[in-house]
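Colleague: would you be able to build a 3D model of this:
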Amino acid sequence: MHEQSVKVTIVGAGSVGVTTAYALLLSGLASEIVLLDIDQARAEGEAIDLSHAAHYAHAKVRVASSYADCAGSTIVIITAGVNQKPGQTRLDLVKTNYALFRTVVPEVARNAPDTILLVATNPVDVLTHAAFELSGFPVQRVIGSGTAMDTTRFRHELGKHYGVNPRNVHAVIIGEHGDSQIPVWSLASIAGMRLRDYCSQKGIAYDDAAMTEVARRTRGAAYEIIQRKGKTNYGVASVLVSIVEPIVKNSDAIVTVSRVGIYEGVGPVALSMPCKLNYRGAHQDVPLLLDAAEREGVKKSAQSILDVIVSAKGG
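Modeller: All right, here's what the predicted structure looks like:
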């Protein structure tokens, strides 16, 4: 897919939506960025401001007057919804945002029937499942940002602990983008070596307590940020662009994103596993080789998300 033809529509011109638009603009991945928001005046103000940055980035930024402006979008990113407040879990947001998706997703699907939906609104796994059902799209064309952010945080924390660049840490968080997420310790590696082997080669002790703390900081990062500044936006915007890139470039990159499926016998439910991303969407080509405890963690995570889906539908 040639980048000159790439149109990305962002539904929701709040903090995450506009930060994503800005990051996308600077990335050069899209030739056209469309903002769609119920608050037209705010969206227009953001688009004008972004257009001044677009002078240096060579992309067109405009505001949608209706859902009809989604037509022809390569990707539609949904960031609209109520934000998480201090003390709230992502799952606490479900009723309000599920109701919103009942309005938004069918309109997007009707006007952009060939697009890829990228969901960022929390609780992202529950809403990725909602977007899949409400759009009628094939499973690979409905993607949640999922634990891509948690995976980035996990690698950052491990890199900091071991004194290496996070890019050289290969480790993933799977399951729910939330409290039941699972750090995959059995596969985590640096320089091609599992962490225990890396420690052995380096002549240092493998510290279980430190690793538990790394997982805790990863899981609690959003709460810490929200407690201090009231929202998260820069990290998630960067992660959304990192999901857009392999789709636009058709690069078959493996990214940990949320997708609907059956996980450890539970489902259908959306949760995160490493997926191959290209212009057709997200593909789970190879099951992750997990140990027994991690598989049990996935099962529990899937069940907790499924319980919320059932509750949201009933509400």
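Colleague: rest of the way, CA atoms for contacts and neighbours
Modeller: OK.
Colleague: please enumerate the helices of the stretch 151-300 of the chain.
Modeller: If DSSP state H, counting those that start in this stretch is used as the criterion, the helices of the stretch 151-300 of the chain fall at 195-202, 208-229, 234-249, 292-314.
Colleague: out of these, which is the most enclosed?
Modeller: Across those, averaging neighbours per residue (mean count of other Cα atoms under 10 Å) puts helix 234-249 on top, at a mean of 20.
Colleague: now the angle between helix 208-229 and it, please.
Modeller: Counting by axes from the mean of the first three to the mean of the last three Cα atoms, to 10 degrees, helix 234-249 points 100 degrees away from the direction of helix 208-229.
Colleague: contact partners of helix 234-249?
Modeller: Helix 234-249 is contacted by residues 1-3, 6, 16-17, 19-20, 23-24, 27, 29, 74-75, 120, 145, 148-149, 252-253, 255, 277-281 when judged by Cα atoms under 8 Å, 6 or more residues apart in numbering.
Colleague: enumerate every residue touching the residue most central in space within the chain.
Modeller: In the chain, the residue lying closest to the centroid (Cα atoms, centre = their mean) is residue 145, at 1.2 Å. Counting by Cα under 8 Å, 6+ apart, residue 145 touches 118-120, 124, 239-240, 243, 257-258.
Colleague: if we can go back for a sec, and the helices of the stretch 151-300 of the chain as TSV, adding distance to residue 266?
Modeller: TSV is the format used below for the helices of the stretch 151-300 of the chain (distance: least, Cα to Cα, whole Å):
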stretch	distance to residue 266
helix 195-202	30
helix 208-229	23
helix 234-249	26
helix 292-314	6
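Colleague: now the second one, please; I'll put the structures next to each other:
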Amino acid sequence: MEFSEEQLKKWLSKYKFRDLTIEELKSIHESYPNTTFAMNTYTFKDGSQKDLLNCSGTVPVKYQGNSYNIPIFLWILDSHPFTPPICFLKPTANMGISVGKHVDARGRIYLPYLQNWSHPQSMIIGLLKEMSAKFEEELPLFSVSSSDAARQSELLSYIAKITEGEDNIQSKGEGKKNDGGFNKVTVIGAGDLGLACALAISAKGVADRVVVLDCSEGTMKGAAMDLEIFALPNVEISRDFSASAGSKLVVLTVNSLGNAQSYLDVVQSNVELFRGIIPSVAHYSQQSVLLVASQPVEIMTYVSWKMSGFPKSRVIGIGCNLDSARFQYIIANLLKAQIRGKDNWIIGEQGENKVAAWSASNSVTSHQDEDIANQNAQHLLANRAMEVLKGRGQKSWSVGLSIADLADSILNDKRKVHSISTMVKGCYNINSEVFLSVPCVLGISGVTEVIKLLDKGTVVQELQSTAASIHDLQQQLKL
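Modeller: Prediction:
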């Protein structure tokens, strides 16, 4: 096939790195001369559309002494070469798909090369070579008998829609929200916390779709593999960042498992981990709210804000939401109030440096209102509640339930108050860019308001001291 650089320049006029992409396409044409290029509209799962370049061709595979040409179809994103292509098999009428660890039932291709994509080391030529190597281990297609031809034609029609640009093929139950109201959540990380989040959000019924992105190396293990085996109706597990496209909420639960010795080294290793995640998340879900559960929450929320370029209102951390809910529950029981007080909070830094505080509109619902309005009574009550809180860990399932609570407030635009990590520069005489937990009103666009706290000198001093410590550590990080 003839290679037309001029035509490609016209097609790729809106691509961020057009010349780099064209150079790579030249290499593909030289090594795989039968590859054809075209420009079509691709529809993502959230209904958004983009005009993208696609490549159609074959990769050679030798399997059990026989030679095969496996037909493939690649969509090249407009941020190429910094993001990997979306890859599919494109079987003919006499071919069936062998579902395996690298290919799903739709013909979508998943490879370690895609998962670990990093420019300039990663290129499409290298990807095609890995396809050949992996497909030689496990052939992705098989011949279909004439008796299966009718069933196969239905499958091919489905796959054709995907490879020709429709990636939002919905089940009968999903067609209810085509007005932009489809609530999609992506959970980054398939460890215990990530899966606890996904299951809690799914059980709460606040999301139409939950995508779990497994960022671990090698094959899926443990609970992630079990979730892949025992599929849930609205939960998808993937290793491809494009599966997160169009999410309204992205929850980050990953932590580096490196061998760092000092606390600074541990945090820096998490920064490096986020460097490979946040830009892709920001690219695929540009209007999302980022909710950070990775440790240390306050610093990793700051890192996410810096790397994403999102407004501060749309980057938050789980902060003290769980501790505040427990605190309010304990206070209500100590007062024997009929309903939980909503004006007492745990704020500051998640962990040992958290402090108890009351919001300015204190309204605990019981006959003891006047007593707890007294600062000494508040102090004694807070101390008793904090003693009860001691020893209560942050188990994955507890944090998962707390995150589902936050997801409910965000996705359903409830404007509910939560103690979450937000940018506090300009509050409480804090002048540095740090994130701390304070009561905030949460909605679909993230933080819409920060609730004023009672101006207690000791509480403010502790917040300022914590902010200074966090800022000092942030200054030592290599961002």
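Colleague: TM between them?
Modeller: Here the superposed chains carry a TM-score of 0.81, computed using TM-score structural alignment, normalised by the length of structure 1; 291 aligned residues with a Cα RMSD of 3.2 Å.
Colleague: which residues does residue 67 of structure 1 contact?
Modeller: Taking Cα under 8 Å, 6+ apart as the criterion, residue 67 of structure 1 is in contact with 36, 107-108, 111.
Colleague: quick one: map it onto structure 2.
Modeller: Mapped onto structure 2 by TM-score structural alignment, residue 67 of structure 1 lines up with residue 241.
Colleague: quick one on the thing from earlier: which of the contacts of residue 67 of structure 1 show up in structure 2 as well?
Modeller: When those are mapped onto structure 2 and scored by both residues aligned by TM-score structural alignment, their matches' Cα atoms under 8 Å, the shared contacts come out as 36, 107-108, 111.
Colleague: mind listing which of these are in helices?
Modeller: Of those, the ones assigned to helices by DSSP state H are 107-108, 111.
Colleague: most neighbours, which of the residues you listed?
Modeller: Neighbour counts for those, by other Cα atoms under 10 Å, peak at residue 108, which reaches 23 neighbours.
Colleague: so what corresponds to it in structure 2?
Modeller: Aligned partner of residue 108 of structure 1 by TM-score structural alignment: residue 281.
Colleague: which ones are touching its match?
Modeller: Residue 281 of structure 2 makes contact with 241, 244, 250 under the criterion Cα under 8 Å, 6+ apart.
Colleague: in a markdown table: these, plus distance to residue 467 of structure 2 and secondary structure.
Modeller: Putting these into a markdown table (distance: Cα to Cα, whole Å; DSSP: H, G, I helix; E, B strand; the rest coil) gives the following:
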| residue | distance to residue 467 of structure 2 | secondary structure |
| --- | --- | --- |
| 241 | 33 | helix |
| 244 | 33 | helix |
| 250 | 26 | strand |
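Colleague: which of these sits closest to residue 56 of structure 2?
Modeller: residue 241 (21.8 Å; Cα to Cα).
Colleague: quick one: the closest one from residue 113 of structure 2, how far?
Modeller: Remark: distance between residue 241 of structure 2 and residue 113 of structure 2 (Cα to Cα, to the nearest Å) = 13 Å.
Colleague: same check, this time on residue 219 of structure 2
Modeller: For residue 219 of structure 2, the distance to residue 113 of structure 2 (Cα to Cα) stands at 13 Å.
Colleague: likewise for residue 72 of structure 2?
Modeller: 16 Å.
Colleague: likewise for residue 411 of structure 2?
Modeller: Using Cα to Cα, we find residue 411 of structure 2 at a distance of 34 Å from residue 113 of structure 2.
Colleague: residues in contact with the nearest residue to residue 358 of structure 2 once chain neighbours are set aside?
Modeller: Nearest residue to residue 358 of structure 2, sequence neighbours excluded (Cα to Cα, 6 or more residues apart in numbering): residue 344, at 4.5 Å. Counting by Cα under 8 Å, 6+ apart, residue 344 of structure 2 touches 324, 327-328, 356-359, 362.
Colleague: let's go with 7 Å and repeat that
Modeller: Residues in contact with residue 344 of structure 2, defined by Cα atoms under 7 Å, 6 or more residues apart in numbering, are 328, 357-359.
Colleague: will you turn those residues into JSON lines that also has neighbour count?
Modeller: Output for the contacts of residue 344 of structure 2, formatted as JSON lines (neighbours: other Cα atoms under 10 Å):
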{"residue": "328", "neighbour count": "21"}
{"residue": "357", "neighbour count": "24"}
{"residue": "358", "neighbour count": "24"}
{"residue": "359", "neighbour count": "17"}
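Colleague: just give me the closest of these to residue 273 of structure 2.
Modeller: After measuring those against residue 273 of structure 2 - Cα to Cα - the closest member comes out as residue 357, at 34.2 Å.
Colleague: counterpart of the closest one in structure 1?
Modeller: Checking TM-score structural alignment: residue 357 of structure 2 goes with residue 184.
Colleague: test my guess that its match contacts residue 170.
Modeller: No - Residue 184 of structure 1 is beyond contact range of residue 170, at 10.2 Å (criterion: Cα atoms under 7 Å).
Colleague: neighbours around the alignment partner in structure 1 of residue 443 of structure 2, how many?
Modeller: Under the alignment by TM-score structural alignment, residue 443 of structure 2 pairs with residue 278 in structure 1. By the measure other Cα under 10 Å, the count of residues near residue 278 of structure 1 is 22.
Colleague: thinking residue 278 of structure 1 is in contact with residue 250, fair?
Modeller: Yes - using Cα under 7 Å, residue 278 of structure 1 is in contact with residue 250, at 4.2 Å.
Colleague: end to end on stretch 350-359 of structure 2, go ahead and measure it.
Modeller: One end of stretch 350-359 of structure 2 sits 19 Å from the other (Cα to Cα).
Colleague: which part of structure 1 matches the longest strand anywhere in structure 2?
Modeller: If you go by DSSP state E, structure 2 has its longest strand at strand 49-63. Aligned using TM-score structural alignment, strand 49-63 of structure 2 spans no residues in structure 1.
Colleague: quick check: buried residues in the next helix or strand along the chain from that strand?
Modeller: Next helix or strand after strand 49-63 of structure 2 toward the C-terminus (DSSP states H and E): strand 66-76. Across strand 66-76 of structure 2, burial judged by 16 or more other Cα atoms under 10 Å covers 68, 70-76.
Colleague: which one in structure 1 is aligned with the residue nearest to residue 358 of structure 2?
Modeller: Structural alignment (TM-score structural alignment) places residue 344 of structure 2 against residue 171 in structure 1.
Colleague: got it, and residue 417 of structure 2?
Modeller: Aligned by TM-score structural alignment, residue 417 of structure 2 pairs with residue 254 of structure 1.
Colleague: how many neighbouring residues does that match have?
Modeller: Residue 254 of structure 1 is flanked by 18 other residues according to other Cα under 10 Å.
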